[in-house]
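[1] the sequence and its predicted three-dimensional model are supplied below.
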Amino acid sequence: MVTPAASTDQILYKPEEAATVLRIGRSMLYEQIRLGRLRSVTIGRRRLVPPEYVAEYIALLKRESQAAA
């Protein structure tokens, strides 16, 4: 499990770690990646999520929330 203190030190999150940070399920995380809403990188066959892509996704959610209000 990822703690807030540990999450700031990581360079790349495993999908399960990124899902924990975002407080969503693993399936939802992969769906967001598939839709292009959350970017990720691949190294070989591994998919990883840089923290800055998590921050971009959060900013997207904020913009969508403000637009809906």
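    Sure, I can see it. What you see is a predicted model; the values in this text were computed from it and never measured. Residues are numbered from 1 along each chain as shown.
[2] make it CA atoms for all contacts and neighbour counts henceforth
    Noted.
[3] quick one: the strands in this protein?
    Remark: strands of the chain, listed N- to C-terminal, are 41-43, 46-48; assignment by DSSP state E.
[4] packing partners of the first one?
    With contacts taken as 3 or more CA pairs under 8 Å, 6 or more residues apart in numbering; DSSP states H and E, strand 41-43 sits against strand 46-48.
[5] put this next to the previous one:
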Amino acid sequence: MVQNNSTENLLTVAEIAARMRVSKMTVYRLVQSGAMHGIRFGRSYRVTETAVQQYLEAVNSGH
């Protein structure tokens, strides 16, 4: 079992969509395509704030 001692917040798809001003479907597509790293919990996903920030930085830098 891997333990993560990080206290980083996990965001829901709805929270990310609201922050990025996109639809929830767009966030699902980003996670499912691997463009944004997400963790699957049953039928839903959670994404760390760091993963969201990394995605936005990559998009803004043109990569």
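    Received it, and whenever you're ready, just let me know what you need. Here the structure is a predicted model, which means the values were calculated and not measured.
[6] quick check: TM-score for this pair?
    Structural agreement between the overlaid chains, expressed as a TM-score with TM-score structural alignment, normalised by the length of structure 2, amounts to 0.75; 56 aligned residues with a CA RMSD of 1.8 Å.
[7] how distant is the longest helix anywhere in structure 1 from the center of its chain?
    Of all the segments of type helix in structure 1, defined by DSSP state H, the longest one is helix 51-68. Here helix 51-68 of structure 1 shows a centroid-to-chain-centroid distance of 11 Å under the convention CA atoms, centre = their mean, to the nearest Å.
[8] list the buried residues of it.
    Taking 16 or more other CA atoms under 10 Å as the neighbour-count basis, helix 51-68 of structure 1 is seen to contain the buried residues Pro51, Tyr53, Val54, Tyr57.
[9] re the thing from before, pipe the strands of structure 1 into JSON lines and attach distance to Met28 of structure 1 and mean neighbour count per row.
    Conversion of the strands of structure 1 to JSON lines gives the following (distance: least, CA to CA, whole Å; neighbours: other CA atoms under 10 Å):
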{"stretch": "strand 41-43", "distance to Met28 of structure 1": "17", "mean neighbour count": "9"}
{"stretch": "strand 46-48", "distance to Met28 of structure 1": "15", "mean neighbour count": "14"}
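[10] go through these and name the closest to Thr20 of structure 1.
    The closest of the strands of structure 1 to Thr20 of structure 1 is strand 46-48. By CA to CA, the value is 13.5 Å.
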